[in-house]
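Chemist: Output the structure for:
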Amino acid sequence: MRIAFAGTPEFAATILSGLADTDMNITCVITQPDRKTGRGQKRLASPVKITAEALGLKTWQPETLNTVSAQEKLQSLALDFLVVAAYGLILPNPILNTPKQSCINVHASLLPRWRGAAPIERSILAGDTETGICIMRMEEGLDTGPVYARATCPIGPRTTTEQLEGTLAKIGIPLLLDTLAHADSWLPSKQSNEGVSYAKKIGREDARIDWTGQAQRIALQVRALAHRMPPTAVLADTRMLLLAAEPHEEIKTGAPQGSIIKSDKTGIYVACNASTLRITKLRLNKGKGGLLSPQQA
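Modeler: Purely as a prediction, here's the structure:
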């Protein structure tokens, strides 16, 4: 079985490692180009590229798959399957039609809920208590293809995006392998037209803290975004990045929203709308500011 794999973040790297543990012939690993990041604007390779190189697999980093040359290159691989997991670029129809069997996507939600770019973050931001993995056949629509297999996964009250990514990837590996083994005989199920929602890409607006909101809402922001885009807030005239926080209901106060009620070894307590947020980990937004405990902040 000849396979190419397309993915970019850590979630996809875990899936790739699972594929590589089998006897499948992974002919090529496609991932996004190295990107400039941070204040130094250093170019960093994606987790998938790093994993592929460690496994001795060939990598390919096209800027786009919309060119004739890119499509001809993929056709030359004579693929049975193209496996996609959080690749991050749109696959045009000529690419979708290239494999002899199909393009299969490992999607981190229970479709049709959270179609799109950021299903894990959006599920946490929405306060969902359950999510899952779907193995689907790709088509031109955004995550609209029929589903071969699915598995559910609970979202705990303190589960973060980083934790959920790892859990879902591990759940997805055996589902994917089973699907690849039976894809010629399994009939995928059409997605329901009910319960459709879209997980748009995370932006800076999602990371802005509004102290006039409920502490529960802010805690969801921190759980969902701290891993890659920590929510920012101004406390005591200092801009901070919130890395861990939870609602705290014991303190009842009429303090102004956004003011620090108290700070001790258990956390920094901030007044919100009829509620209190306890911050347990933060970083000063100054250059490469280190992690601070509540006592140090």
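Chemist: contacts and neighbour counts: CA atoms only from here.
Modeler: OK.
Chemist: List of residues touching stretch 2-11?
Modeler: 13, 16, 24-32, 46-49, 78-88, 165-166, 169 (CA atoms under 8 Å, 6 or more residues apart in numbering).
Chemist: In strands, which of those residues appear?
Modeler: Mapping the contacts of stretch 2-11 onto strands (DSSP state E) picks out Asn25, Ile26, Thr27, Cys28, Val29, Ile30, Phe81, Leu82, Val83, Val84, Ala85.
Chemist: unless I'm mixing things up, the fourth one is touching Gly56, no?
Modeler: No - taking contact to mean CA atoms under 8 Å, the distance of 10.5 Å between Cys28 and Gly56 leaves them out of contact.
Chemist: more neighbours, those two?
Modeler: Remark: of Cys28 and Gly56, Cys28 carries more neighbours, 20 against 8, as counted by other CA atoms under 10 Å.
Chemist: Proceed likewise with the subsequent sequence, for comparison:
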Amino acid sequence: MRVVFMGTPDFSVPTLMEIVGQGHEVVAVYSQPPRPSGRGMEERKTPVHQAADRLGLPVFTPASLKSEEEQEAFRALDADVAVVVAYGLLLPKAILDAPREGCLNLHGSLLPRWRGAAPIQRAIMAGDRETGVQVMRMDEGLDTGDICMSETIAISDQMTAQDLHDRMMVLGADLMVRALAALSRGSLGCQPQIEDGVTYAKKIDKAEARIDFAEPAATIHNLIRGLSPFPGAWVEMVIRGKAQRVKLLRSELADGAGEPGTLLDDAMTIACGEGAIRLTELQRAGKGAMKANDFLRGADLKVGDTII
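Modeler: Prediction:
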């Protein structure tokens, strides 16, 4: 099939690679424009842009698709279908209607649960036990289109947003090429979403990342997992006489009780409003991620200290 691929981050790359590998003709790749990044603030192409360059595919990076000029250029590609994976730009109706078979989106939840920008993080933060990836035929609403194919993923107690992201991007790539194969045969059946159970995965606000140990341990554990590694749930610890921000990347529920925020032992167990949590992977500002034992060797924390 003649495919226009639209995506931006690492999450999108496996789907692009699978589409090319299955022999479809990718007539164009759309991605977000290069932006300043890193210490030198040099303009850097997106992961999808870089992958498309390696494959020798033409890349377009408009800041918007609202102009008639951009829409006409898109129509001129004469695509059978557009595949959209975490592109990050609104698709106007003229774009949605341009490909002969419309636009297929890969979404990281089991719709209608977690429509919106951050379905991976929100599912974990809410303590969901399962989620999935779905191929959806796009319409003008926010993740309201008909569902064409689905795969369910169990969320384990220790799974972080990064873990789930990595699982989804591989499974999602396979799901999308299966959907394209069915579409090419004329056998892709899509069903309207149910109306019950709609939830919205709003964009993560950095203000949500500050840990409050007055919350139950399970709530804190889910927050740590859901925000790992970015933006990263965080606390302040006094290390060698100086208050420092520390990201909490992995944790586990633990036995123990005490005043919320109190360090209960030499294994980084901390009392919560209900129960306790053991921190297993942490990251100080300007340092790499490290296991709790390694972290403690570089800190002067002791049992009874308060972490806020």
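Chemist: TM-score for these two?
Modeler: Comparing the two superposed chains by TM-score structural alignment, normalised by the length of the first structure, the resulting TM-score equals 0.91, with 289 aligned residues with a CA RMSD of 1.7 Å.
Chemist: Could you pick out the buried ones from the ones in strands among the contacts of stretch 2-11 of the first structure?
Modeler: Among these, those classed as buried by neighbour count (16 or more other CA atoms under 10 Å) are Ile26, Thr27, Cys28, Val29, Ile30, Phe81, Leu82, Val83, Val84, Ala85.
Chemist: could you measure the fifth one against Leu142 of the first structure, distance?
Modeler: So the one you mean is Ile30 of the first structure. 19 Å (CA to CA, to the nearest Å).
Chemist: now do the third one
Modeler: Applying CA to CA, the value for Cys28 of the first structure to Leu142 of the first structure is 24 Å.
Chemist: Check the first one too.
Modeler: Distance of Ile26 of the first structure to Leu142 of the first structure, given as CA to CA: 25 Å.
Chemist: Equivalent analysis for the fourth one, please.
Modeler: With distances defined as CA to CA, the gap from Val29 of the first structure to Leu142 of the first structure amounts to 22 Å.
Chemist: Same question for Pro112 of the first structure.
Modeler: 10 Å.
Chemist: who's more crowded, the two?
Modeler: For Pro112 of the first structure versus Leu142, neighbours defined as other CA under 10 Å are more numerous around Pro112 (22 against 12).
Chemist: Verify the stated contact: that one with Ser189.
Modeler: No - using CA under 8 Å, Pro112 of the first structure makes no contact with Ser189, being 11.8 Å away.
Chemist: Pro62 of the first structure belongs to a strand, doesn't it?
Modeler: No - Pro62 of the first structure is assigned coil when assessed by DSSP: H, G, I helix; E, B strand; the rest coil, not a strand.
Chemist: That one pairs with which position in the second structure?
Modeler: Using TM-score structural alignment as the criterion, Pro62 of the first structure maps onto Pro62 of the second structure.
Chemist: I'd like to check which residues are in contact with Lys49 of the first structure.
Modeler: Lys49 of the first structure neighbours (CA under 8 Å, 6+ apart): Thr8, Val29, Thr31, Thr59.
Chemist: out of these, who's nearest Val68 of the first structure?
Modeler: Thr31 (18.1 Å; CA to CA).
Chemist: Tell me, how many residues neighbour that closest one?
Modeler: Per other CA under 10 Å, the neighbour tally for Thr31 of the first structure reads 28.
Chemist: do Leu55 of the second structure as well
Modeler: 12.
Chemist: Glu43 of the second structure too?
Modeler: Residues within reach of Glu43 of the second structure, counting by other CA under 10 Å, total 12.
Chemist: So for it, what's the nearest residue that isn't a sequence neighbour?
Modeler: Pro36 (4.1 Å; CA to CA, 6 or more residues apart in numbering).
Chemist: got it, and Leu187 of the first structure?
Modeler: Nearest non-adjacent residue to Leu187 of the first structure, counting by CA to CA, 6+ apart: Tyr148, 6.9 Å away.
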